[in-house]
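*Asks:* next come a sequence and a model predicted from it.
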Amino acid sequence: MSLLVPGTGKAAGTRRRPTGVAVPAALAGLLVLIALAGPWLPLPDPAAGTLDDRLLGPGAPGHLLGTDSQGRDLLARLVAGARPSLVGGVLPVAVAALAGTALGAVAGLGGRVTEHTVLRALDVLYAFPGVLLALTVATVLEPGLPTTVVSLSIVLTPAVARVVLTEVRRVRTAEYLEAARVGGASRGAVLLFQVAPVVAPAVLVYCSSLVGLSVVYAAGLSFLGLGTPPPAAEWGAMLDELRPVLLTHPGVAVLPALAVLFVSVVFNTLGDALRRRTGDGTTPPPETVR
């Protein structure tokens, strides 16, 4: 008969299965490093090309991954496009994390009227599908990376706010919060020093999964001409440029799509691994973003 460890429900002496955080975390770090070090890597100029070298296949002399329809080196453009693509994926999630944490915490600690008001405001944003809302905001603003960040931040904030509100509801009647209030701590101090450290793990886990979705959204906006404008290298814009040759030169046309897919898989895997590591069963998967 095996003995159970008190409070865990697990048999004593059983080994915990690895959650696999190291591999996706290392790959995510490598992607960020490539994006940051791109300008200093020994690669051709991503904006320079010749029509004599147009649409060379992978493995062509001097062009490891081939060239695009203007003869520009695809490896250099993929590396150069990593920075705006990752910024368009990570920065909106960071903004949504801050704004959503503030909204969710205020709603959870501000009383019934405040909570009801915040929830109804979030419901207005939830009434629109995420892609449609991002397209609407991006259409109103001038195309560019700032537009991508603003539109995706608006789309992602309600989901983060609901995650935070769920966590705050779970702890807002805890004894240590009551003790802090009785001791004269202000609402801001309670939020900053008591509530924020409790909800931070759930926000981190959830937002790590949102990065992959945000990268896909950002690439979609650029594909439609609402994100980073050409001739700057960006994976979504590169997809649009190579779309006419998809059937004739699929080996080069699908490379930006594979880059977007790879980043999405890496960050989704990282979020799932973090969720298993923390045992967080309250954080919904990123598919809950419309």
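*Replies:* Arrived safely. The model shown is predicted, which means the values in this text are computed figures rather than measured ones. Numbers count the residues shown, from 1 in each chain.
*Asks:* for the rest of this, base every contact and every neighbour count on C-alpha atoms.
*Replies:* Noted.
*Asks:* how many neighbours does residue 244 have?
*Replies:* A count of nearby residues for residue 244, using other C-alpha atoms under 10 Å, gives 12.
*Asks:* tell me the secondary structure for it?
*Replies:* helix (DSSP: H, G, I helix; E, B strand; the rest coil).
*Asks:* wait, residue 137 touches residue 151, no?
*Replies:* Yes: using C-alpha atoms under 8 Å, residue 137 is in contact with residue 151, at 5.4 Å.
*Asks:* looking at these two, which is more packed in?
*Replies:* residue 151 (25 against 18).
*Asks:* one more structure, for comparison:
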Amino acid sequence: MIDLAGKSALREVTTVAAPWRRGRVTRRVLLALGWLLLGIPVALAVLGPLVAPSTRPGDVPLQPPGGAHLLGTDVFGRDVLGLALAGGTSVVLLTAASLALAYAVAVPLGLVVAAGARLAEDLVIRALDVVLALPSLLVLMALAATGRRGVGWLVLAVALVQVPYVVRLVRGAAAAPACLTALETMTLVGEPWWRVHLLETGRRVLPPVLVNAATRVVTVVGLLSSANFLGVGLAPAAVDWAVLVDQNMTALFLAPAVVLVPAGLLVALCAGTNLLVDELLERRVRAVTG
């Protein structure tokens, strides 16, 4: 009887623990997948130009993979492997620059709005609502129409359309009950305004800001890619994954690798970032809650 009872208890414990083990394995797989998907395009962006073969045009266009061109050539006769290795640097740099500029403006502005007077808060939010109402592509079209087609203007425009979303996120996170309670306590004990409403509030809104930044990678990469269709930003001859997709769309069925390779790297960059940040944030939440 004791043995039977012990075996029964063991089966019950194993049955209860099995979903946890499966969940833990799934999380590990997702974390590894996130690192892999993000690591490949980032590694290519950093190291690819050092080992990329020549990307000069002039060879036979749309050659199939093999021989001197492992992935074939594009519509201009450029080596697709060389373009894939060298074309990620501009994508990563422009995405990082756009996000850094947007959050460098929006996070402090959101903290000040959350801590400011009601009238000032309403004025800032209403002004940002005007920007929020503008379709992102309309802003890019305005750049193209006015002749402002440089990379600097592109980064500024992409960052601008992200600012209202981030300000609203920071403002909402700063108004959370747990955050307000901690800030009121610090104010009562005589902490200075800047420490309460900038440093402490900034620390508390950091997790949702990081998650939001990861999800905005997809939006920013999409806008930067769309800008090529409007002739804004990079030159048509630039070695860039998004430009490569734009230039070779008509050859999708003749030479699929010309489009699918850079498009796949763009998807991997976005998906890997989201997976990795989601898993890391979940680990942080579990560590805090025990």
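*Replies:* Yep, that arrived. Only a predicted model underlies this, so the values are computations on that prediction, with no experimental measurement involved.
*Asks:* in contact with residue 222 of the first structure, which residues?
*Replies:* 228, 229, 234, 235, 236, 237 (C-alpha atoms under 8 Å, 6 or more residues apart in numbering).
*Asks:* try it again at 6 Å.
*Replies:* 228, 236, 237 (C-alpha atoms under 6 Å, 6 or more residues apart in numbering).
*Asks:* next one: residue 166 of the second structure
*Replies:* Residues in contact with residue 166 of the second structure (C-alpha under 6 Å, 6+ apart) are residue 106.
*Asks:* my guess is residue 235 of the first structure meets residue 255, correct?
*Replies:* No: look at residue 235 of the first structure against residue 255 with C-alpha atoms under 6 Å: they stay out of range, at 8.9 Å.
*Asks:* which one's more surrounded, these two?
*Replies:* Using other C-alpha under 10 Å as the criterion, residue 235 of the first structure and residue 255 rank with residue 235 on top: 33 against 21.
*Asks:* the second structure: which residue goes with that one?
*Replies:* Using TM-score structural alignment, the partner of residue 235 of the first structure in the second structure is residue 241.
*Asks:* what span of the first structure is whichever helix or strand residue 102 of the second structure is part of aligned with?
*Replies:* Assigned by DSSP states H and E, residue 102 of the second structure belongs to helix 88-115. Aligned using TM-score structural alignment, helix 88-115 of the second structure spans residues 82-109 in the first structure.
*Asks:* would you mark the buried spots in that stretch?
*Replies:* For stretch 82-109 of the first structure, a neighbour-count test (16 or more other C-alpha atoms under 10 Å) marks 82-97, 99-109 as buried.
*Asks:* got it, and stretch 183-193 of the first structure?
*Replies:* Buried-residue list, stretch 183-193 of the first structure, by 16+ other C-alpha under 10 Å: 190, 191.
*Asks:* report the distance from it to the chain centre.
*Replies:* 30 Å (C-alpha atoms, centre = their mean, to the nearest Å).
*Asks:* next one: stretch 248-260 of the second structure
*Replies:* For stretch 248-260 of the second structure, the distance to the chain centre is 26 Å (C-alpha atoms, centre = their mean).
*Asks:* same question for stretch 34-48 of the second structure.
*Replies:* Relative to the mean C-alpha coordinate of its chain, stretch 34-48 of the second structure is positioned 14 Å out (C-alpha atoms, centre = their mean).
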